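Participant: Return atomic coordinates for the entry below.
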Amino acid sequence: MGALQVSIFILLPFLLMEGEKRLKWMSFFGTVVWCYLIGILIGNLTPDLLNKELTNSLVEVLILLAVPLLLFSLDLKKWMRNTKSTITSFIISLVSISIASVSVSFLFKNDLKEVWKVGGMLVGVYSGGTVNMSAIGKSLAIENETFLLVNAADIFVSSFYMLFVLMAAKKLLSPYFPKFQSSSENQETKEVELGFNFKEGGKALLLSLIVAGSSVGLSFLFFNKLFAPIILMGCTSLGILFSFSSKIRNLKSSFVLGEYLLYIFCIGLGSMCDFREVAVNAPSIVQYVTLVLLIAISLHFIGAKLFKIDFDTAIITNVAAVFGPAFIAPVARTLGNREIIVTGLTCGLMGYAVGNYLGLGIAELIKYFLN
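Facilitator: Below is the predicted model of the structure:
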């Protein structure tokens, strides 16, 4: 039965991705959302058919493998050569979400029993993406129901921000910011087609196993036990370190495989959700997420205005932080500026790199302040 369960989890993301290609309405939500929804349905409609211990072990392993696979594609040296305004704008986004998460935590300290963990997860997701939130949530051992509710609230609330970005942001906000200055040095505007090669994928998976194994080894070396935050930081740090090798960085299949493992993770985690637990805590968490995101976005654009950052750079770096690399190309097309695609993608990958450190750090800071 366990083999069948794992096989279903592995196959479902492929079917959902194919469905998105053939049915336009499916692509509106994205594969991550569909994976969570399918997982939740499986877990609540057929709870007796699932081995929860197997599912829990599976999601813990998958997130440790997905983090380095996604980070192998990071070109840190190239990102550091970005214009001053790009780096400044991205840093403003990181500072904004940190301030928002810490400040709002004080308002909800009596309403959410794991508010410091939720605060760290939100810093992770709004500085890099779902992979950061997933990794931080597992690292801090947050309850599965709470995790899924935070993720559902994030999807619900952030979708309104994305609609604003795609439909109204340029018209309403761009008059208050400097115009984007096209640079002849920034002509790398082709969208990269990411395919999957089994040989490349095998190499990337082997490297991620080495990274995960080394991180577990470090945990035992220093703590004589499995200590999740150290394992996560080890996977993140070694993933970044490996990315300095051009041979590893050019394994394009590593990013595709990392995303696919993340999809399986989402199905597994969704299947562990209990609707009864979710219903009790829903209002407080939705309010918390809404307030954090609103404050973070507002602080970002206020900071961008003060530092005289052009509108296109300000919004693409914020989208990279809040949504990750996946939405960069659609937003760039909406802005009519293909030059910012590479900048946005690189910032998104950089968010994967710093989001885990920042999220864990802010979680501990909130915990310290509230105790």
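Participant: contacts, neighbours, all on C-alpha from now
Facilitator: Fine.
Participant: so how far is Asn51 from the nearest residue to Leu50 once chain neighbours are set aside?
Facilitator: Take Leu50 and drop its neighbours on the chain: the residue closest to it by C-alpha to C-alpha, 6 or more residues apart in numbering is Gln5, 7.0 Å away. From Gln5 across to Asn51, the span is 8 Å (C-alpha to C-alpha, to the nearest Å).
Participant: now do Asn318
Facilitator: 40 Å.
Participant: Looking at the two, which one has more neighbours?
Facilitator: Asn318 (28 against 14; other C-alpha atoms under 10 Å).
Participant: Leaving out chain neighbours, which residue sits closest to the more buried one?
Facilitator: According to C-alpha to C-alpha, 6+ apart, the nearest residue to Asn318 is Ser93 (6.0 Å).
Participant: just Leu16 next, same as before
Facilitator: Thr31 is the one closest to Leu16 (C-alpha to C-alpha, 6+ apart), at 6.7 Å.
Participant: and for comparison, fold this next one:
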Amino acid sequence: MPVIVAVLACLLMPALLIILCQRIKILDKLGVVVLSFGLGIALSGFLDLTALFSGGDLTAAQISLTEISIALALPLLLFSINVKHSMRMAGDTMKSMVVAVVAVVIVTVAGAFLFKDALGENIWQIAGMSVGAYTGGGVNMAAIKTAIEADQNIFITMNTYDILLSAIYLIFVMTIAKSIFGLFLRPFSSSKEGQGEESENEMAHMADETANSYKSLVKLKAFPQTLLSIVFSGVAVGLALGFSSLLPESVSSVATIVSITTFGLMGSFIPFIRKLTNSFQAGMYLILVFCFAMGSMTDVRMLAELNYDLFAYIGFILLGSMVIQAIICKMLKIDIDTFMITSSAAIMSVPFIPVIAGVLKNREIMLPGFAAAIIGYALGNYLGVLVAYSTRYLLGL
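Facilitator: Prediction:
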């Protein structure tokens, strides 16, 4: 019963935040996405949630809730996107993603030389797994760990620090990153400018970035279409799970995400599905559930027992790669939104693309962001193994 209460809290807390944002303008300016994630972290920091809600049962419920919410959210968000319109920005996005990947590799290898004495002979394993994690995702880190036969204890510790540092990175991106990097990167220029009323109508459902956009979810007249969009999303997830179950377990997680994205995009080409009322808003609400649940899983107590050298190395990779990417993006005249979505695509992977797009208040960038993150998944394993053995050779280990 306590776990059921916790799950219900995760499902309903975003609704409470939406109501507060609708009534308090300063909260609305912060954004419901930021508030959902921040409140989850705050509750985790001030309350012992595992003790309050039966320990391991709560963790399992939180993990399941994040997986289900993001799986259903992705098709809902993609259903309502005009693919042709969104892909007009793909050129800059792909360039920026290549820059992001190159930046991660450069900083990781450079950091290996700096932290060699502190982290010892296993630095090459840490470097390889880091590149996999921050060009693809956690799945890539696990795959590289197996490929290079990395130390299990190091892998577990890196996973723990990855969760904490990724949360810090996400908070940074969701709050002040755009203000900082926007000082020297050009602003985003919408691809719909000058393309007529029809193009604007295609993006109308994404135009309202305030908490008021969620009001349509409680309109009874729209409920049948909202429910139908969720059903179609469930079908897309079911098909993706069925397809990935036919593949080797080592690639099933990546295959599931890619398949969900693919089936969501396929649905967007069907006019009836693309025009369903509230598909986008329902998807964004599930993103809020995902953010709150993720925030509540952040264990800030990990700071008490840090391996400071390993923590510093991973932090060096995250900060350094972002700075180098920003410098190169400036040289290539890539805009701030494209820089941030591709940095997030590399560091955080597919599930966080809608979160970042929401923070940027730029839904147009979402589909190119998905494409960039999927490319990161594909490259992560190759680059991770290559960097691991190259670093081992260069360091003479």
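Participant: before we move on, back to that, can you tell me the helix or strand for the residue nearest to Asn318 of structure 1?
Facilitator: helix 84-107 (DSSP states H and E).
Participant: Report all helices and strands that that helix contacts.
Facilitator: helix 115-125, helix 275-306, helix 311-323, helix 340-370 (3 or more C-alpha pairs under 8 Å, 6 or more residues apart in numbering; DSSP states H and E).
Participant: what's the angle from the longest one to helix 84-107?
Facilitator: To tie it back to what came earlier, the one meant is helix 275-306 of structure 1. 140 degrees (axes from the mean of the first three to the mean of the last three C-alpha atoms, to 10 degrees).
Participant: try the third one
Facilitator: Orientation check (the same axes, to 10 degrees): helix 311-323 of structure 1 against helix 84-107 gives 40 degrees.
Participant: Buried residues in helix 311-323 of structure 1, which are they?
Facilitator: Buried residues in helix 311-323 of structure 1, counting neighbours by 16 or more other C-alpha atoms under 10 Å, are found at 311-323.
Participant: Dump those into JSON lines; add distance to Ser208 of structure 1 as well.
Facilitator: Output for the buried residues of helix 311-323 of structure 1, formatted as JSON lines (distance: C-alpha to C-alpha, whole Å):
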{"residue": "Phe311", "distance to Ser208 of structure 1": "37"}
{"residue": "Asp312", "distance to Ser208 of structure 1": "35"}
{"residue": "Thr313", "distance to Ser208 of structure 1": "33"}
{"residue": "Ala314", "distance to Ser208 of structure 1": "33"}
{"residue": "Ile315", "distance to Ser208 of structure 1": "32"}
{"residue": "Ile316", "distance to Ser208 of structure 1": "29"}
{"residue": "Thr317", "distance to Ser208 of structure 1": "28"}
{"residue": "Asn318", "distance to Ser208 of structure 1": "29"}
{"residue": "Val319", "distance to Ser208 of structure 1": "27"}
{"residue": "Ala320", "distance to Ser208 of structure 1": "24"}
{"residue": "Ala321", "distance to Ser208 of structure 1": "24"}
{"residue": "Val322", "distance to Ser208 of structure 1": "25"}
{"residue": "Phe323", "distance to Ser208 of structure 1": "24"}
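Participant: now for these, which pair is the farthest apart?
Facilitator: For those, the farthest-apart pair by C-alpha to C-alpha is Phe311 and Phe323; their separation is 17.6 Å.
Participant: in which helix or strand would I find Ser57 of structure 1?
Facilitator: Ser57 of structure 1 belongs to helix 52-71, assigned by DSSP H and E.
Participant: What is the host helix or strand of Ile136 of structure 1 packed up against?
Facilitator: For Ile136 of structure 1, the enclosing helix or strand under DSSP H and E is helix 130-139. Under the contact definition 3+ C-alpha pairs under 8 Å, 6+ apart, helix 130-139 of structure 1 sits against helix 52-71, helix 115-125, helix 228-243, helix 340-370.
Participant: Those helices: which one's closest to Phe275 of structure 1?
Facilitator: That would be helix 52-71 among these, by C-alpha to C-alpha, at 15.7 Å.
Participant: can you name the residues of structure 2 that the closest one overlays?
Facilitator: Using TM-score structural alignment, helix 52-71 of structure 1 lines up with residues 59-78 of structure 2.
Participant: Quick one: average offset of that stretch versus structure 1, please.
Facilitator: On superposition with structure 1, the mean distance recorded for stretch 59-78 of structure 2 (mean C-alpha distance after the TM-score superposition for structure 1) is 1.7 Å.
Participant: just the buried residues of helix 311-323 of structure 1 now: which is nearest Tyr352 of structure 1?
Facilitator: Distances from Tyr352 of structure 1 to those, taken by C-alpha to C-alpha, are shortest for Ala321, at 8.8 Å.
Participant: circling back: packing partners for the next helix or strand along the chain from the helix holding Ile136 of structure 1?
Facilitator: The first helix or strand that comes after helix 130-139 of structure 1 along the chain, using DSSP H and E, is helix 144-167. The contact analysis (3+ C-alpha pairs under 8 Å, 6+ apart) places helix 144-167 of structure 1 against helix 253-271, helix 275-306, helix 328-335.
Participant: circling back: now what about the helix holding Ile136 of structure 1, what contacts it?
Facilitator: Helix 130-139 of structure 1 is contacted from outside by 60, 63-64, 66-67, 117-118, 120-125, 147, 228-229, 232, 262, 323, 352, 355-356, 359-360, using C-alpha atoms under 8 Å, 6 or more residues apart in numbering.
Participant: Kindly provide the distance from Ala293 of structure 2 to Ile41 of structure 2.
Facilitator: In terms of C-alpha to C-alpha, Ala293 of structure 2 sits 9 Å off from Ile41 of structure 2.
Participant: what's the answer for Phe243 of structure 2, then?
Facilitator: 35 Å.
Participant: Also Tyr134 of structure 2?
Facilitator: Taking C-alpha to C-alpha, one finds Tyr134 of structure 2 at 22 Å from Ile41 of structure 2.
Participant: of the two, who's got more company?
Facilitator: Shown here are Tyr134 of structure 2 and Ile41; by other C-alpha under 10 Å, Tyr134 has more neighbours (33 against 23).
Participant: Run through who's touching the helix holding Ser57 of structure 1.
Facilitator: So helix 52-71 of structure 1 is in contact with 2, 131, 134-135, 138, 204-205, 208-209, 211-212, 232, 235-236, 238-240, 243, 254-255, 257-259, 261-262, 264-265, 268-269, 272, 349, 352-353, going by C-alpha under 8 Å, 6+ apart.
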